[in-house]
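Enquirer: Sequence and predicted model, in that order:
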Amino acid sequence: MPVLGQNQYGKAATRVVRVARAGATHQLTDLTVQVALSGQLTEAHLVGSNAAVLPTDTMKNTVYVFARERGIASPEAFAAELARHFVTSQPTVERALVTVEEHRWERLADHSFVRSGQETRTARVAYRADRFEVLSGLTGLTVLNTTDSEFHGFARDAYTTLAETTDRVLATEVTAVWRHTAQDAETIAAADWNADYATARERLLAAFSGTYSYSLQQTLFAMASAVIETLPGVAEMRLSLPNKHHFLADLSPFGIANETGDGAVYLATEQPFGLIEATVLREGAEQRIPVELTSPA
């Protein structure tokens, strides 16, 4: 006989843009919110009873109401408020998982902005039995070093054709997720999530630019370590770094030498690409970030 396993339902891709117009300089917040609820939903699946089912349209409306009436201090704080609301207001809901993506805009003037590439700030908050689990992160952060990167001494077999190099362009598009130790409501409310995010992003960038790289794996570990060493509230980091390959263009058919150095021309390729992923933990911490959270689509 079939038996119902783990299940959840919710509202995905709720876009909410909040504009704060106090004074001449406006503040713009642009989010995509996803809500997933789980709990006492067996009857909904087995006999079609909706008595325990809060409509997903209600979840969407709640996102807009909370944004309007409570504001959006940070993706983490906003997600935490929503997650706790759904669990504490519905007796059949035992766990709420709220995921928030913040889309970056750069200011042009007091009320003018430009979308900042594809970089996106993320937050994922789970709430159950008076405890929170908070994951912060970012995606689409593209970085590049024009030197201070090598790759040689690697394993070879009959099909290896890659040439060794002691000077290469290193580029990647960072997807990072970090788990906070904060779990109770008081700690969640007191945390400065925006400051912590800015610090984590700055440390990722500083470690990327400041690490002489012999492999992208080494660079990944340095980047994650820099965040963990700087922010005591971070227990775990997971990074996904696709290797955005830049190969020297072959100009020999035209009688032109094209070697690493001043004026070198590279072919930037999109696919296929190397993909380096790893989790880095604070000593003694438990690995809990799902692997699929940082794998590119």
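Expert: Good, I have the coordinates. These numbers come from a predicted model, not from an experiment.
Enquirer: When you work out contacts or count neighbours from here on, use the C-alpha atoms and nothing else.
Expert: Will do.
Enquirer: Could you give the separation of stretch 217-237 from the chain centroid?
Expert: Between the centre of stretch 217-237 and the centre of its host chain there is 14 Å, according to CA atoms, centre = their mean, to the nearest Å.
Enquirer: ignore the last one, stretch 171-185
Expert: Computed by CA atoms, centre = their mean, the chain-centroid distance of stretch 171-185 equals 7 Å.
Enquirer: Tell me where the stretch 101-250 of the chain has helices.
Expert: For the stretch 101-250 of the chain, helices defined by DSSP state H, counting those that start in this stretch occupy the ranges 185-190, 193-210, 216-230.
Enquirer: Quick check: which of these is nearest to residue 168?
Expert: Nearest to residue 168, of all those, is helix 216-230, at 11.7 Å by CA to CA.
Enquirer: So which bits of the closest one are buried?
Expert: For helix 216-230, the neighbour count (16 or more other CA atoms under 10 Å) marks 216, 219, 220, 221, 222, 223, 224, 225, 226, 227, 228 as buried.
Enquirer: Which residues does it contact?
Expert: Identification of contacts with helix 216-230 by CA atoms under 8 Å, 6 or more residues apart in numbering yields 199-200, 203-208, 211-213, 234-239, 241, 243, 276-278, 280-282.
Enquirer: Just the buried subset of those residues, written out for PyMOL, thanks.
Expert: A single PyMOL command selects the buried members of the contacts of helix 216-230 (16+ other CA under 10 Å):
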select buried, resi 200+203+204+205+207+208+211+213+234+235+236+237+238+239+241+243+276+277+278+280+281+282
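Enquirer: In JSON lines, list the helices of the stretch 101-250 of the chain along with distance to residue 12.
Expert: Below are these laid out as JSON lines (distance: least, CA to CA, whole Å):
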{"stretch": "helix 185-190", "distance to residue 12": "24"}
{"stretch": "helix 193-210", "distance to residue 12": "23"}
{"stretch": "helix 216-230", "distance to residue 12": "29"}
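Enquirer: before we go on, here's another structure to hold up against the first:
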Amino acid sequence: MSIVLGANQYGKAEVRLVRVLRHGGRHELCDLNVTVTLAGDLAATHLTGDNAQVLPTDSQKNTVYAFARSHGVDQIEDFALLLARHFVTAQPAISRARVRIEEYGWQRLGPHSFQRSGGEVRTATATCVDSEFDADSDADAGLVEVEAGLTGLVLLNSTDSEFTGYVKDPYTTLPETTDRILATAVDARWRYQDTGVDWAGSYAGARAALVDAFVGTYSLSLQQTLYAMGHRVLAERPEITEVRLSLPNRHHLLVDLAPFGLENPGEVFVATDRPYGLIEATISRAGDGVG
């Protein structure tokens, strides 16, 4: 029996970066969480402990901070691309660099005062694959790919949602309903066809498409709503080639008030956090492969 080393990678996870851009008395705030993942010719460090090809994860952290100062941070997609390209081109042993960034929102209260917003988190991931190292791979050669998205976008429709006609087996106790609350916390990722994109405009447009589709869809199932949301993004944003959605069903259950002599005509609910249904799917343009 032979034992071999399989696919492997390493990096620095969750580098917290806050950058203050000073325009006289008025400041701009950028709050990021950056994760770097590197892969390549790294077998020796696993098999023999030879670290000659290993860039310390502490150096990766320092690069994030140094680049934030020397290059600035505007759109997180551009910053992720900058870092990913740097690690591939600067380190001969590294064939693939992936940089994922989460951006946290802050609401302005004054020229230099802010309040952390409770909204969704914007995300971006840039992947750069060295063309020389992967010269035999048509799929990966010279690949630079950007994926953006958001997480934690909480949406709720208090009506225009039902769930009927589903499979019933000996363990089914769920009653059919033609009027229910539909609530979810959207985790969405979308993939771009190239890197020449107005990132801010694309993000705002994709987010608006997700929200508009959720609001405007009479839901027969959360699966149907998910597809409508992904379809709307692709229909309105030609620069996006694929959307991946993960939607937990945040159940709201009607409280039985009969023991208290009260009716409950769809007004009082208990919001449960677990267990929950989890609906996931990828929506892509016809002819596009799923990345």
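Expert: Ah, there it is. Predicted model, so just to flag it, every value in this text is computed and none were measured.
Enquirer: After superposing, what score do the chains get?
Expert: Comparison of the two superposed chains (TM-score structural alignment, normalised by the length of structure 2) gives a TM-score of 0.93, and 279 aligned residues with a CA RMSD of 1.1 Å.
Enquirer: if we can go back for a sec, out of the helices of the stretch 101-250 of structure 1, nearest to residue 286 of structure 1?
Expert: Going by CA to CA, the one of the helices of the stretch 101-250 of structure 1 nearest residue 286 of structure 1 is helix 216-230, 13.9 Å.
Enquirer: Check the mean deviation of that closest one from structure 2.
Expert: In the superposition with structure 2, the average deviation recorded for helix 216-230 of structure 1 is 0.6 Å (mean CA distance after the TM-score superposition for structure 1).
Enquirer: What ranges does structure 2 have for its strands?
Expert: With strands called from DSSP state E, structure 2 shows them at 10-23, 26-40, 94-104, 106-110, 113-116, 121-129, 144-157, 182-192, 240-249, 252-254, 269-271, 277-284.
Enquirer: closest to residue 83 of structure 2 out of the ones you listed?
Expert: strand 94-104 (7.0 Å).
Enquirer: mean per-residue distance, that closest one to structure 1?
Expert: Mean for strand 94-104 of structure 2 is 0.7 Å (mean CA distance after the TM-score superposition for structure 1).
Enquirer: Same question for stretch 77-89 of structure 2.
Expert: Averaged out, stretch 77-89 of structure 2 is 0.4 Å away (mean CA distance after the TM-score superposition for structure 1).
Enquirer: what's next to that stretch, contact-wise?
Expert: Contacts of stretch 77-89 of structure 2 (CA under 8 Å, 6+ apart): 38, 64, 67, 73, 94-101, 124-130, 146, 148, 199.
Enquirer: of the residues you listed, buried ones?
Expert: Buried among the contacts of stretch 77-89 of structure 2 (16+ other CA under 10 Å): 38, 64, 73, 94-101, 124-130, 146, 148, 199.
Enquirer: which one of the buried residues of helix 216-230 of structure 1 sits closest to residue 112 of structure 1?
Expert: residue 227 (32.2 Å).
Enquirer: Map the closest one across to structure 2 for me.
Expert: Under the alignment (TM-score structural alignment), residue 227 of structure 1 maps onto residue 233 of structure 2.
Enquirer: Same check on residue 282 of structure 1?
Expert: Alignment note (TM-score structural alignment): residue 282 of structure 1 maps to residue 285 of structure 2.
Enquirer: what does residue 252 of structure 1 give?
Expert: By TM-score structural alignment, residue 252 of structure 1 lines up with residue 258.
Enquirer: what does residue 154 of structure 1 give?
Expert: That one, residue 154 of structure 1, aligns with residue 166 by TM-score structural alignment.
Enquirer: which residues sit in contact with its match?
Expert: Neighbouring residues of residue 166 of structure 2 by CA under 8 Å, 6+ apart: there are none.
Enquirer: Distance-wise, check it relative to residue 44 of structure 2.
Expert: 54 Å (CA to CA, to the nearest Å).
Enquirer: count of neighbours near the closest residue to residue 252 of structure 2 other than its chain neighbours?
Expert: Excluding the flanking residues, the one nearest residue 252 of structure 2 by CA to CA, 6 or more residues apart in numbering is residue 271, at 4.5 Å. The number of residues packed around residue 271 of structure 2, counting by other CA atoms under 10 Å, is 13.
Enquirer: What's the match for residue 271 of structure 2 in structure 1?
Expert: Taking TM-score structural alignment, the alignment pairs residue 271 of structure 2 with residue 268 from structure 1.
Enquirer: Now do the same contact list for the equivalent of residue 206 of structure 2 over in structure 1.
Expert: Using TM-score structural alignment as the criterion, residue 206 of structure 2 maps onto residue 200 of structure 1. Neighbour list for residue 200 of structure 1: 227, 231 [criterion: CA under 8 Å, 6+ apart].
Enquirer: tell me the contacts of residue 102 of structure 2?
Expert: Neighbouring residues of residue 102 of structure 2 by CA under 8 Å, 6+ apart: 32, 33, 34, 121, 122, 123, 124.
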